[in-house]
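Peer 1: Prediction below, plus the sequence it came from.
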Amino acid sequence: MQDRPEDVPAQPQAQTSPHPGPTTQPTPVPAPQPQAQAQHQPLPQPRPEPAPGPNQGATPTVTYGTAPAYPPAQQYAYGQPPGFPPPPGGKGTAGRAVLWAAVGAVAASVLWAGGILVLGPLGDDADLAGYRAKANLCSAVDYTALRTEYAEEDNLPTHSALKHKAIDQSYCSISLKTSSSSSYADAYLSVEMDLHKTTDPAPEFTAVWSEYAQRYEDYEVEEVSGFGDEAYLVTEDTTSGSGTSGSRAVILAVRDGWMTYQMSWSTYSSSYGTTTPPEIDEVSRWVKTDTRSTLENLRPE
C-alpha cells in the first residue's frame, strides 16, 4: 500500500452485501404511461353497459391507464345503439314507412267499410226498362215511314258497338236514296242507343236536349210526349224560299229509364238537285213513327 498525500481526502469504499435487497432510500420509479403500456399488453375488451340504476350518472372506475371519455365507444351489430333514433333513410325509416302504410291501408279499409255500412250502395240499380244492347243496331232499326220518300234501301249500312260495365253503346248509319238512279245519298239517317248501367242519365239528358237551341240559333226544340220518360224533337231548316240551298234536320231524342236514344235525319238541298227536300213537319212524323217501332224492336219483352 502506498501512502496517500495528506491533502487528498480518502475515497469511500463500496459496500457489498451477501443478499440483494432494497436500498435504504429507493429512488421513486414513475408510473407507466398509457402509451407505453399499450405497446406491451393488449387493451381490455369493452365491458357491457351496466343496467340503469341510481348511480348511473357516476363515472365508472378505470382499471388501466387514464380514464376514457364516457360513454365508451361501442360497435353495434345493427345500426344505431338502442335508445337513439335511426338516421334519415336508414332501415328504421323504411320500417316505419311500411308500418304506417299498413296502418293507413287498414284505416282506409275501415273507413270505406264504415261508409258502405252507413250509406249503403253507392248507386241505385240501373233502370234499363227492358232494353237490350245490339251488336248490330242496324238489324233492329225500322225506317219504314221514311221509305215513303226514300224507296231505295241501303244494303250496306254501317254500325258499331261498345260494351262496358258502365255503359253499352250501339250506333247505326244509313244512307237514304229517293231512287236507284241517285248516284249519292239524298239524305242521311243515324240511330244511337246507350244503356247507362252505373249512373242515371236523366239530369244531363234534360240539360243537353231541352237547351239544344243554345248551341245553334237555327235549331228549335219541342218537348213531346208518348216516348219513354221524356223526349225532345229538335228541328233545323236553313233552306231559302226556293228550297235549293241550305239544309234541314230532324232529331228525336228519347230517355226511358237509364236508356237514351236518338234518331237523326238530315239533308242538303243541293243533294236534291232541282227538286226540294221534304218539309220538316212531314219528316218529323216519319221519325216519330220509326222511333216507336225501333224502340219496340230494342225491348223484346
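Peer 2: Arrived safely, thanks for sending.

Peer 1: Every contact and neighbour count from this point should use C-alpha atoms.
Peer 2: Noted.

Peer 1: Tell me the buried residues in the helix or strand where residue 95 lies?
Peer 2: Residue 95 is part of helix 91-119 when elements are defined by DSSP states H and E. By neighbour count on 16 or more other C-alpha atoms under 10 Å, the buried set for helix 91-119 is empty.

Peer 1: Stretch 139-157 now?
Peer 2: So stretch 139-157, judged by 16+ other C-alpha under 10 Å, has buried residues 141, 142, 143, 145, 146, 149, 150, 152, 153.

Peer 1: neighbours of residue 191, just the number please.
Peer 2: 23 (other C-alpha atoms under 10 Å).

Peer 1: Surely it is within a strand?
Peer 2: Yes. Counting by DSSP: H, G, I helix; E, B strand; the rest coil, residue 191 is part of a strand.

Peer 1: does it really touch residue 260, like I thought?
Peer 2: No. If you go by C-alpha atoms under 8 Å, residue 191 and residue 260 don't touch, sitting 10.9 Å apart.

Peer 1: follow-up on the earlier one: packing partners for the helix or strand following the helix holding residue 95?
Peer 2: Per DSSP H and E, helix 91-119 leads on to strand 158-163 as the next helix or strand towards the C-terminus. Applying 3 or more C-alpha pairs under 8 Å, 6 or more residues apart in numbering; DSSP states H and E, one finds that strand 158-163 contacts strand 167-176.

Peer 1: Below is an additional structure, to be compared with the one above:
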Amino acid sequence: MSTPPQQPDQPSDAPAQPTAYPYPNPQSPPPGGPTGFPPPASPAVPAQQSFYAHPTLVGQPVQPQPGQPPQPGNPYVQQGPYGPVPVPPPGGNRGAGRAVLWAVVGAVVASAAWAVGVFVVGGKDSADLRGYSSPSNLCSGADYSSFKDEYPENDSSPTHNTLKDAALDEGSCSLSLKKTGSSYADAYLSIQLDLHKKTDPAPEFTATWKNYDDSHSGYDVEKVTGIGDEAYLVTEDTTSGSSSGSRYATLAVRDGWMTYSMSYSAYLSSYDDDKDPPQLDEVTDWLKSDTKSTLENLRD
C-alpha cells in the first residue's frame, strides 16, 4: 500500500512525511467383561456392520452371527468406516459416544468446508485491474505537465523503479521540480502505481488513507469524487508564521485492484527569500488533473 515516501535530498528542516481420529478410550464394559480395543479381527470372523448403517445398534452389544463364535475383545466396539468405534454400554455414560459421533461429523463437515473454500477462492482469483498496465518507466509514463508553469526546468536524472511479479506489478518515480534558474530542487514529486494481481487492496487502501490523519498528526484528509472507485487527498501546511515550513499534498486513488498515488512536497528553505511555494489549493488542482490524465494513459 502506498504511503507518502520520504523525498531524497530534503533540507534538514524537512518534517517527516507521511492424524488419526481422536476417539476417546471406550467406557469400561459391565463387570466381568474385557477392556480396551479388540485386536484385529480374525479372517474367519466377518467384520461387523457399521453403527452408521444401523443406528438402533448404538449402545447395544454386537451379537454374533448364527454359527459364529463371539468376537473377542470389547463387545461394545463396533466396526466403523474408519476402524473400530467404541460405543458406551447401556445405562452408562453416553457422553463419550456422542463425542465420538460429533468428532466424526465435524471432520466430515470441516473437509467439506475446506473443499468449498478452495473452490470459491480458486474461482475468484482473477484480478480486477480495469485494463491498467504498468509501464517500464513511470517517470515517462506519468503526466505531470500541470507543474510545468511553476517548475519549467526538467530533472535530468529522475529515479524510477519497476517490479513485475505474478502477485504484483509496481512502478515508482521520484523527480525534482525546479524553477527557472534554480541549481537545486525547489520541490519534489513522487508517483507510485501498484497493480495487485492476487489480493483485493480495497480494505487496506481505505484503512490507510481515510484514517491518515489519525496516525499522522497535523494532516488533513479529504475524500475526492470522480476519480476511480475511491480517492483521498492528504495535505499539510506548516508555513504559516514560519520561515522554514513546508507544504505537502498527496492524492491517492484506487480503481478496482489498481492503486495510484501522486505526492508533492516543497520547503520554504529551498525558495528565494522573496518567493513562496504555490498554495495548496493550486497544488491539489494540479494533482487531480495530472492523475486523471495519467490513469487514462495507463489503460490498455
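Peer 2: Cool, the structure landed. Small disclaimer: the values here were computed from a predicted structure and weren't measured.

Peer 1: After superposition, what's the TM-score here?
Peer 2: The TM-score (TM-score structural alignment, normalised by the length of the second structure) is 0.60; 190 aligned residues with a C-alpha RMSD of 2.1 Å.

Peer 1: outside of stretch 179-196 of the second structure, which residues touch it?
Peer 2: 2, 5, 7, 127, 129, 132-134, 138, 150-153, 167-178, 257-267, 270-271 (C-alpha atoms under 8 Å, 6 or more residues apart in numbering).

Peer 1: Of those, keep whichever come out buried.
Peer 2: By 16+ other C-alpha under 10 Å, these give 2, 7, 127, 129, 132-134, 138, 151, 153, 169-178, 257-267, 270-271 as buried.

Peer 1: how about residue 133 of the second structure, what's its partner in the first structure?
Peer 2: Matched by TM-score structural alignment, residue 133 of the second structure corresponds to residue 132 in the first structure.

Peer 1: ok, the residue nearest to residue 168 of the second structure when sequence neighbours are not counted - how many residues close by?
Peer 2: What sits nearest to residue 168 of the second structure in space, not counting adjacent residues and going by C-alpha to C-alpha, 6 or more residues apart in numbering, is residue 196, at 4.9 Å. The local packing count at residue 196 of the second structure equals 22, with neighbours defined by other C-alpha under 10 Å.

Peer 1: what about residue 196 of the second structure, distance to residue 114 of the second structure?
Peer 2: Distance of residue 196 of the second structure to residue 114 of the second structure, computed by C-alpha to C-alpha, to the nearest Å: 25 Å.

Peer 1: Check residue 290 of the second structure too.
Peer 2: Counting by C-alpha to C-alpha - residue 290 of the second structure and residue 114 of the second structure are separated by 46 Å.

Peer 1: what's the answer for residue 234 of the second structure, then?
Peer 2: Taken as C-alpha to C-alpha, the span from residue 234 of the second structure to residue 114 of the second structure is 42 Å.

Peer 1: before we move on, what about residue 256 of the second structure?
Peer 2: Taken as C-alpha to C-alpha, the span from residue 256 of the second structure to residue 114 of the second structure is 28 Å.

Peer 1: Over to residue 229 of the second structure?
Peer 2: 32 Å.

Peer 1: For the residue nearest to residue 198 of the first structure when sequence neighbours are not counted, which residues are in contact?
Peer 2: Nearest non-adjacent residue to residue 198 of the first structure, counting by C-alpha to C-alpha, 6+ apart: residue 166, 5.3 Å away. Counting by C-alpha under 8 Å, 6+ apart, residue 166 of the first structure makes contact with 196, 197, 198, 199.
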